[in-house]
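Asker: A predicted structure for the sequence below; I have some questions about it.
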Amino acid sequence: MPSRPIKTALYAPALGRDVAAWQAELRRLDDSGLSALSVSDHFMVGRVDPVAALTAIAMSTRRLRVMALVLCNDYRHPVITHHAAASIDVLSGGRLDLGLGAGYLAAEYAAAGLPYDPPGQRVDRLAESVGVIKALFAGRPVHHEGAAYSVTGLAGVPAPVQTPHPPLLIGGGGKRMLTMAGEHAQIAGIHSNLRHGSAYDAAVIEDMLPDRMARKIAWVREAAERAGRDPDQLDYLSITWTCRVVDSPRQTDAALAEVCRAYAVDPEVGRRSAGLLVGTVEQCVEQLLQRQDELGLNYVDFGAAKAAEVEPLVAALSALD
């Protein structure tokens, strides 16, 4: 039995022209054992705007948490991010998890004509933005004059359902982002360092090997302790870049080899990396329990896996509670 129930998230189903069918699928997932549906913030691959999508998901469900995974700070002023997040929290009845990120997808910045500053500058802006957003959730007039943002006497509205604010999700693969998570987040996302601007190569899988993940989690825990926070009260979430559930143990090796070819990584590396999850339901549950036991990862996002593929896995994890 795990010491804490393993929480599960999945990317929200893609929205097509048949909105009624999309809403029906959301209601079906709402009755599953999933903990949350997540929405990312990208505009090059056909996804809908995350604020609109999270609002629609919140209005179509009653139980699932709605997770911004994550809003890109460079695409939105913190005042706008706060206003949207507070509104979604109210509309959802207090089910928003507010993920905030510094931005990483270089091709998207280029396509939109946005300056792609060095990682340090993007993280600096995010750190300032987090402070502004938290201050706005306090409900008092905010006066802030910083390097990137200026706010003069603005009181944040509406008041959120969750107090003092919706849980913050901050994550990454580098020390600065994970230190920030330890200082501010309720959910720490532990995954690959994407400083090179891509999420589809061997580096992202290798950077989630157990020794590297342990070091990343240590950064979060140390920062939380320095900030006077209890690191055991945080959730530690890992992103599964690819999840593949097979019917028989005889299929596992072939499925893993296929997945690893896509990332140009050795299958033995892929087998050990928290960035991949491949096997039967029983094998996948065993891997997740091992990652929880050895690393403390108690939250997994299955990414863009098909709902029908991971639902037996979600059910098996729910049965452990």
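Answerer: That came through, no problem. Everything numeric in this text was worked out from a predicted model, so none of it was measured.

Asker: only C-alpha atoms for contact and neighbour calcs from this point on.
Answerer: OK.

Asker: Pull up the gap between K134 and V79, please.
Answerer: Computed as Cα to Cα, to the nearest Å, the K134 to V79 distance reads 10 Å.

Asker: typo on my end, it should be D89
Answerer: 15 Å.

Asker: now D30
Answerer: 31 Å.

Asker: Next: A36.
Answerer: Applying Cα to Cα to A36 and V79 gives a distance of 25 Å.

Asker: Likewise for G99?
Answerer: Taken as Cα to Cα, the span from G99 to V79 is 15 Å.

Asker: Which one of the two is surrounded by more residues?
Answerer: Each of G99 and V79 has its neighbours counted (other Cα atoms under 10 Å); G99 has more, 25 against 19.

Asker: what about A84, neighbour count?
Answerer: 16.

Asker: Next: L256.
Answerer: When neighbours are counted by other Cα under 10 Å, L256 registers 21.

Asker: Which positions within the strand or helix carrying it qualify as buried?
Answerer: Under the criterion of DSSP states H and E, L256 resides in helix 252-263. Using 16 or more other Cα atoms under 10 Å as the test for burial, helix 252-263 gives T252, A255, L256, A257, V259, C260, Y263.

Asker: Now do that helix: which elements does it pack against?
Answerer: helix 267-272, strand 276-279 (3 or more Cα pairs under 8 Å, 6 or more residues apart in numbering; DSSP states H and E).

Asker: Next up, a structure to set beside the first:
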Amino acid sequence: MRLGLQVPIFTWPNGQNELGATFARIAESADEAGLYSFWVMDHFFQIGFAGPPEMEMLEGWSALAFAAARTKRIKLGTMVTGVTYRHPGLLVKTATTLDVLSQGRSYFGIGAAWNEEEHLGLGVPFPSLKERFERLEETLQIAHQMWSGDEKPYEGEHYHLARPLNSPQAVHKPHPPILIGGVGEKKTLRMIAQYGDACNFFARIGDDVLKHKLNVLREHCATFNRPYEEIEKTSLDQLAITKDGRNGSLSPQAAIDLFGKLGEMGIDQAIFSLANVHEPEVFEILATEIVPVVDKLPVAGR
């Protein structure tokens, strides 16, 4: 089983003057601890679960490019890019650039977008939910076409690309893994089966709900004659981990037990944010007590 770290909050005790240095240290520590992947949100304002909009928020793809230069092996991705934020041709070019410069270490995380406040605040059009899903599907089609090297014009309802040239091409073959965010059963899980390489579920939606969503994904895969096992199943959680499980945090064994339960339900990669991510101690715990054990945990269906 694999573990990934998401960093959704950039407000740390040492202040904004040290934000870059702290973020670099976190990325480097995650890499050195043996974590499989490193994720940032793609938002422009901070979102409700973490605090008010005014809290520091780094632009996702720039932050990942910075992290790529400070790391050696860890995978890098957005959890997830809103399809409305960037024209799809430019988005694929941005994602390809990260993949090339990181030597094939990128994920392409994408979703239909939802945060109306930041759209309105920064003057980004915020179409209806129906249109956002239409734009998501067209963007997925464009991404596959550009990464295949097919330069013929793309004519969709919302996007028109006369020559979707993409040079240089991505290092990861056939393309960076496409992770589609969301759990909607009719549209999102269908798109994952048709276009995606990975999905993401909140870890604590409940065992029965998680199993149901995985079964729906399995059914969509059957519709498209897509092996269900080809889709990487990931989860997302918010944790605090300490040596002794103090103040409501998880001890190393409690964290291992949590990840093991997810593996038993078929989750390939458990991604989590850490409330104490700015503390060096947590990476020592991950490197010495958690990652070596979780790496050996079985995943149901694998």
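Answerer: Now that the structure is in, tell me what you want to look at. Only a predicted model underlies this, so the values are computations on that prediction, with no experimental measurement involved.

Asker: all strands of structure 2, in order?
Answerer: 2-7, 37-40, 75-78, 81-82, 108-111, 154-155, 160-161, 178-181, 198-202, 232-239, 269-274 (DSSP state E).

Asker: Tabulate those (a markdown table), appending distance to R218 of structure 2.
Answerer: Listed next are those as a markdown table, based on distance: least, Cα to Cα, whole Å:
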| stretch | distance to R218 of structure 2 |
| --- | --- |
| strand 2-7 | 21 |
| strand 37-40 | 25 |
| strand 75-78 | 24 |
| strand 81-82 | 24 |
| strand 108-111 | 20 |
| strand 154-155 | 30 |
| strand 160-161 | 33 |
| strand 178-181 | 15 |
| strand 198-202 | 12 |
| strand 232-239 | 11 |
| strand 269-274 | 18 |
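
Asker: out of these, nearest to L58 of structure 2?
Answerer: strand 37-40 (8.7 Å; Cα to Cα).

Asker: Check the mean deviation of the closest one from structure 1.
Answerer: Taken over the aligned residues, the distance from strand 37-40 of structure 2 to structure 1 averages 1.1 Å (mean Cα distance after the TM-score superposition for structure 1).

Asker: Surely L250 of structure 2 and I241 touch.
Answerer: Yes: contact between L250 of structure 2 and I241 holds when scored by Cα atoms under 8 Å: they sit 4.7 Å apart.

Asker: Who are the contact partners of M146 of structure 2?
Answerer: V92, P164, L165, N166 (Cα atoms under 8 Å, 6 or more residues apart in numbering).

Asker: So which of those are in helices?
Answerer: V92 (DSSP state H).

Asker: Can you tell me which of the contacts of M146 of structure 2 lies closest to T84 of structure 2?
Answerer: Using Cα to Cα, the contacts of M146 of structure 2 come closest to T84 of structure 2 at V92, 13.3 Å.

Asker: For F38 of structure 2, give me its contacts.
Answerer: Counted by Cα under 8 Å, 6+ apart, F38 of structure 2 has contacts G4, L5, Q6, V7, A27, A30, I74, K75, L76, G77.

Asker: Which contacts among the residues you listed does structure 1 share?
Answerer: Contacts conserved in structure 1 for the contacts of F38 of structure 2, counting by both residues aligned by TM-score structural alignment, their matches' Cα atoms under 8 Å: L5, Q6, V7, I74, K75, L76, G77.

Asker: who are the neighbours in contact with the third one?
Answerer: V7 of structure 2 makes contact with F38, W39, V40, M41, S273, L274 under the criterion Cα under 8 Å, 6+ apart.

Asker: What separation is there between whatever residue of structure 1 lines up with it and A68 of structure 1?
Answerer: Aligning on TM-score structural alignment places V7 of structure 2 opposite Y11 in structure 1. Computed as Cα to Cα, the Y11 of structure 1 to A68 of structure 1 distance reads 10 Å.
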